[in-house]
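Visitor: Fold the following and give me the result.
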Amino acid sequence: MACVLSDSIEIVGICEDFPNNCQGAFTQLKVPEIVEIPEQKPDIEQIIQVLVEGIVTNLKLIQTPVGDSVEGEYLTGEKLVIEGKVHQKIVYVAKTEEGDQPVHSAEFDIPFSTFIVVPDCYIGTVKPGKEDDINVQVCIEDVFIEEINPREVIKSSLLFINAIFPPEQIAPTLALDVEPTSAAPGDNIIIRVDVADNCLLDRIEIDIIDEDDNLVDNYGQSLQGENSAEVTHIWDTAILDPGEYTVEATVYDCAGNETFSTETVTLT
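Guide: Predicted coordinates:
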């Protein structure tokens, strides 16, 4: 947690590092508020510090339609509803008749509710009622605070909310088999790719590259939600010249990991 100064007010709780495991399931939310100093507390003369923390109080998976909205948002069929609160303590120098300037504090909880569209890769990985298996992190990006009068404060917190769906991702293993590795132009080359040891796969790409680094063939296949896969591609070499070609297979998982393997094919 970082401490920053905003117009001579120390803000404690600003996020120093964003979550390093972003699966694409995140949202940003502004929480504006006007808070009133409790009656038993003295008036504000000067705010000196704000301590702020985002706390998740409830998670709920709900079903939605699938499709694109007119605003351009894609709905996958599931949303994660996130309820929480911004807990904060405002520390201030009090304005008193005695003029002794004692330091007081007041604590507030401001509720918030938002949602995250569950990415395709994670649809169905958590069942309703098991939402606690999802690791939701609340990061305070920025805080604005200003005294309206000696009894009221206007404040706005900017939140970055990230959801990590289980299980933890393991980088996939990939086995590439090309037959034959020596052929004549016009022959078909069989490319087989086996992917294993992963939790959730996204897609696979097979690229064929010539000696001048030109892409001469490409094949892609979605693997969303699979734990392992066997992919076969028939490469037609009919229009190619003799020479060496590189077959590169790359598999991507839902956490952003990628693994690749290459094989050389000679056309004679």
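
Visitor: hey, let's count contacts and neighbours off CA atoms from now on
Guide: Fine.

Visitor: tell me which element the nearest residue to residue 38 once chain neighbours are set aside is part of?
Guide: Excluding the flanking residues, the one nearest residue 38 by Cα to Cα, 6 or more residues apart in numbering is residue 106, at 7.3 Å. Here residue 106, judged by DSSP states H and E, is contained in strand 103-117.

Visitor: Show residues contacting that strand.
Guide: Under the contact criterion Cα atoms under 8 Å, 6 or more residues apart in numbering, strand 103-117 has outside partners 25-27, 29, 31, 33, 35, 37-38, 41-42, 75-76, 78-94.

Visitor: sorry, back to before: neighbours of the residue nearest to residue 38, just the number please.
Guide: Residues within reach of residue 106, counting by other Cα atoms under 10 Å, total 15.

Visitor: before we move on, what about residue 44?
Guide: Count around residue 44 with other Cα under 10 Å applied: 23.

Visitor: next one: the one 4 residues further on
Guide: Residue 48 is surrounded by 18 other residues when neighbours are defined as other Cα under 10 Å.

Visitor: mind listing what's buried in the strand or helix carrying it?
Guide: Assigned by DSSP H and E, residue 48 falls within strand 43-68. Across strand 43-68, burial judged by 16 or more other Cα atoms under 10 Å covers 43-56, 59-61.

Visitor: elements contacting it?
Guide: strand 9-14, strand 74-95, strand 135-149 (3 or more Cα pairs under 8 Å, 6 or more residues apart in numbering; DSSP states H and E).

Visitor: Summarise which helices and strands the following helix or strand past the last one is packed against.
Guide: Downstream of strand 135-149, the first helix or strand assigned by DSSP H and E is strand 152-164. The helices and strands touching strand 152-164, judged by 3+ Cα pairs under 8 Å, 6+ apart, are strand 26-36, strand 135-149.

Visitor: how about this one, so we can line them up?
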Amino acid sequence: MNYTVQNMLPQVSKYFKEVSLCEILEIDPQKPDIENILDVLVWPEIENISVVETIKGTSYEGQKLSGIKLVVNVKLKEKVIYTADNKIQSVHAAHFEELKSVFIIVPEFINGRNIHELVKFNQINIMPYIESVYKRKLNSRSIHKCVLLILDAKIFC
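Guide: You can find the predicted model right below:
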């Protein structure tokens, strides 16, 4: 099942990355088996931002590489709410954390300021948005989950 929060997405974004983060989640052995997944809640948290210098050029797909990327480490805190596969069908929650690194291509200078300075002086704020969450029960202990995440870099200078 999908759920979207499109009404909360940014209207305009100049520097951003959209990424799909998929994984198989295994329920802890202490928890009962899954009968039905009720919901998957996801809270993204930005851990840190760094600058990486890379190649300049244009890819076959037309993506222009400026030679500079922001590397954003984002932690996804997740809660899977499900009914147990037992007679009373009790409701349980399983908690997970996932750390991912995502890059955003940016120019070397923004509004005349070097990107390294902007990061150093905390003048870049990364806003995470969950565009959608897909979940599917694979078996009584496993869930396939995909989060479509948008990281929007806001520049303050």
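
Visitor: TM between them?
Guide: Here the TM-score for the pair of chains, by TM-score structural alignment, normalised by the length of structure 2, is 0.86; 155 aligned residues with a Cα RMSD of 2.2 Å.

Visitor: picking up where we left off before, trace the strand holding residue 48 of structure 1 over to structure 2 and give me the residue numbers.
Guide: The alignment of strand 43-68 of structure 1 onto structure 2 (TM-score structural alignment) spans residues 33-58.

Visitor: now do stretch 208-228 of structure 1
Guide: Alignment note (TM-score structural alignment): stretch 208-228 of structure 1 is unmatched in structure 2.

Visitor: Let me know whether residue 148 of structure 2 touches residue 133 as I believe.
Guide: Yes. Between residue 148 of structure 2 and residue 133 there is a contact at 6.3 Å, judged by Cα atoms under 8 Å.

Visitor: So those two - more neighbours on which side?
Guide: Comparing residue 148 of structure 2 with residue 133 by other Cα under 10 Å, the one with more neighbours is residue 133, at 22 against 16.

Visitor: gap between the more buried one and residue 45 of structure 2?
Guide: 16 Å (Cα to Cα, to the nearest Å).

Visitor: Against residue 69 of structure 1, how distant is the equivalent of residue 149 of structure 2 over in structure 1?
Guide: By TM-score structural alignment, residue 149 of structure 2 lines up with residue 159 in structure 1. For residue 159 of structure 1, the distance to residue 69 of structure 1 (Cα to Cα) stands at 24 Å.

Visitor: out of those two, which sits in the more crowded spot?
Guide: The neighbour count for residue 159 of structure 1 versus residue 69, taken as other Cα under 10 Å, is higher for residue 159 (22 against 9).

Visitor: hmm, what's the outermost residue in structure 2?
Guide: residue 87 (36.2 Å; Cα atoms, centre = their mean).

Visitor: Test my guess that residue 261 of structure 1 contacts residue 249.
Guide: Yes. In this structure residue 261 of structure 1 lies within contact range of residue 249 using Cα under 8 Å: 5.5 Å.

Visitor: ok, these two, which is more surrounded?
Guide: Higher neighbour count among residue 261 of structure 1 and residue 249: residue 249, with 24 against 16, using other Cα under 10 Å.

Visitor: Show me what the more buried one lines up with in structure 2.
Guide: For residue 249 of structure 1, no residue is aligned by TM-score structural alignment.

Visitor: Quick check: which element contains residue 249 of structure 1?
Guide: strand 243-253.

Visitor: Packing partners of that strand?
Guide: Contact here means 3+ Cα pairs under 8 Å, 6+ apart; on that basis strand 243-253 of structure 1 packs against strand 201-209, strand 258-267.

Visitor: Residue 126 of structure 2 pairs with which position in structure 1?
Guide: By TM-score structural alignment, residue 126 of structure 2 lines up with residue 136.

Visitor: Next up, the contacts around its match.
Guide: Residues in contact with residue 136 of structure 1 (Cα under 8 Å, 6+ apart) are 56, 161, 162, 163, 164.

Visitor: okay, now the second one: neighbour count?
Guide: The local packing count at residue 161 of structure 1 equals 24, with neighbours defined by other Cα under 10 Å.

Visitor: ok, now residue 230 of structure 1?
Guide: 12.

Visitor: Ok, residue 152 of structure 2 next?
Guide: Neighbours around residue 152 of structure 2, by other Cα under 10 Å: 22.

Visitor: Excluding chain neighbours, what is closest to it?
Guide: Using Cα to Cα, 6+ apart and skipping residues adjacent in sequence, the residue nearest residue 152 of structure 2 is residue 16, 4.4 Å away.

Visitor: related to what we said a few turns ago, out of the helices and strands packed on strand 43-68 of structure 1, which gets nearest to residue 218 of structure 1?
Guide: Evaluated over these, closeness to residue 218 of structure 1 peaks at strand 74-95, with 26.8 Å, by Cα to Cα.

Visitor: Any idea how many residues pack against the aligned partner of residue 92 of structure 1 in structure 2?
Guide: Matched to structure 2 by TM-score structural alignment, residue 92 of structure 1 sits across from residue 82. Number of residues near residue 82 of structure 2 (other Cα under 10 Å) recorded here: 21.

Visitor: my guess is residue 82 of structure 2 meets residue 32, correct?
Guide: No. Judged on Cα under 8 Å, residue 82 of structure 2 makes no contact with residue 32 at a distance of 9.8 Å.
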